[in-house]
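Student: how would this look folded up:
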Amino acid sequence: MIKQYRPILGKWLYEFPAGTIEEGESEDLTARRELEEEIGYVPLKLFKVLKFYVSPGIATELMHLYIATNLTKTTQKLEEYEVIEPFELTIDEAIKMIDEGKIEDGKTILSLLFISRKYQEIRSLLQG
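Tutor: This is a model prediction of the structure:
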């Protein structure tokens, strides 16, 4: 996960790495690029597990949730305006942070709850 300063809110948010799909870029390539840029790791494998509209009443933005495995350390490649601190925690620790109101980012809350509910199925996918 990442801790990212969001100037529009004037505070830090706990989030999953995410970013915009650039022109001519596939969702998989975007996921790989964003992981390296924001946390400084490149995944050997990616598994797409969910897609969802963020706010269909006002926008067409479609999010794609991936699970990344076999990560290789590189370096962060942040944009000049980004202030991001990567960190690790377990699913149980992240769910506790949701319960405590510490994770406020909608895409991250939805993704963590989905992953925790489907954990055994996702684990089998990753191992198979």
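
Student: hey, let's count contacts and neighbours off CA atoms from now on
Tutor: Will do.

Student: and the residue nearest the centre of the chain, how far is that from residue 89?
Tutor: Nearest residue to the geometric centre of the chain (C-alpha atoms, centre = their mean): residue 16, 2.8 Å. The gap separating residue 16 from residue 89 is 12 Å, by C-alpha to C-alpha, to the nearest Å.

Student: tell me, what's touching those two both at once?
Tutor: Shared contacts of residue 16 and residue 89 (C-alpha atoms under 8 Å, 6 or more residues apart in numbering): residue 1.

Student: To check against the first, give me the structure of this:
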Amino acid sequence: MEIYRGRRLWIERSIARFPNGIEAEKVTVHPGSAVAILPVTPTGYKLLRQYRYAVGQYIYEAPAGTMEDGEDPLETAHRELIEEAGVAATTMIPKGFIYTTPGYTDEKIYLFEARGLSPSHEYEKDADEVIEVMDVTKDRVDAMVRNGTICDAKTICLIHRCMETA
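Tutor: Prediction:
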């Protein structure tokens, strides 16, 4: 049973049947799929320092965004990189996907490594995005992950998956 529907997500309550035969009432959030992109520079990465209302603070994260209807992950990655970081990439390397919190949502985020960056202003940021683009060295990013300054799960996953090629 649908209990909420918004512009970007919907929430349902249902009776789930598990492989062991047990049934239980569950609530599932369906936000749709998204992408996250790690822009790689010669000395490190471009990260966003972005205000996130849900947690009430600025966090460091990779550019990311929701896929529009009919848009494929690669197309979304190119668009979101320009919208949020103000750069375009000549190369987007797929790095798989993650489920963000599979205990209550089916959200899937496709991961990409972006290379061959150049300035672009083809798209504008959304009005409710408060973003500062930061150039961060590889050593500093590693330290920020270790000390908890970077606490965004998709960003930590991207950094880890891109380490072998960075």
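
Student: hmm, back to that, pretty sure the residue nearest to the centre of structure 1 contacts residue 4?
Tutor: No - if you go by C-alpha atoms under 8 Å, residue 16 of structure 1 and residue 4 don't touch, sitting 9.6 Å apart.

Student: In structure 2, mark out all the strands, start to finish.
Tutor: Assigned by DSSP state E, structure 2 shows strands spanning 2-5, 10-17, 23-30, 34-39, 44-52, 57-61, 64-66, 87-99, 108-119, 131-137.

Student: Nearest to residue 145 of structure 2, out of the ones you listed?
Tutor: Evaluated over these, closeness to residue 145 of structure 2 peaks at strand 57-61, with 10.0 Å, by C-alpha to C-alpha.

Student: what's that closest one aligned against in structure 1?
Tutor: Aligned using TM-score structural alignment, strand 57-61 of structure 2 spans residues 11-15 in structure 1.

Student: got a list of contacts for that stretch?
Tutor: Outside stretch 11-15 of structure 1, the residues that touch it by C-alpha under 8 Å, 6+ apart are 1-6, 102-105, 107-108.

Student: What is the nearest of the residues you listed to residue 59 of structure 1?
Tutor: residue 107 (14.5 Å).

Student: Enumerate every residue touching the closest one.
Tutor: 15-16, 54.

Student: and the strands of structure 2, which is most packed in?
Tutor: Using mean count of other C-alpha atoms under 10 Å, the stretch among the strands of structure 2 with the largest mean neighbour count is strand 34-39, at a mean of 26.

Student: And it, what does it pack against?
Tutor: strand 44-52, strand 64-66, helix 73-85, strand 108-119, helix 153-162 (3 or more C-alpha pairs under 8 Å, 6 or more residues apart in numbering; DSSP states H and E).

Student: could I get the contacts of stretch 11-15 of structure 1 as CSV with distance to residue 96 of structure 1?
Tutor: Shown next, in CSV, are those (distance: C-alpha to C-alpha, whole Å):
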residue, distance to residue 96 of structure 1
1, 14
2, 16
3, 16
4, 19
5, 21
6, 22
102, 9
103, 9
104, 12
105, 14
107, 16
108, 13
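
Student: returning to what we had before: now the match of strand 57-61 of structure 2 on structure 2. Mean distance?
Tutor: For stretch 11-15 of structure 1, the mean deviation from structure 2 after alignment is 0.3 Å (mean C-alpha distance after the TM-score superposition for structure 1).

Student: Relative to residue 91 of structure 2, how far out is the residue found closest to residue 68 of structure 2 once you drop the neighbours it is linked to in the chain?
Tutor: Nearest residue to residue 68 of structure 2 in three dimensions, chain neighbours excluded: residue 76, at 7.5 Å (C-alpha to C-alpha, 6 or more residues apart in numbering). When distance is defined by C-alpha to C-alpha, residue 76 of structure 2 is 14 Å away from residue 91 of structure 2.
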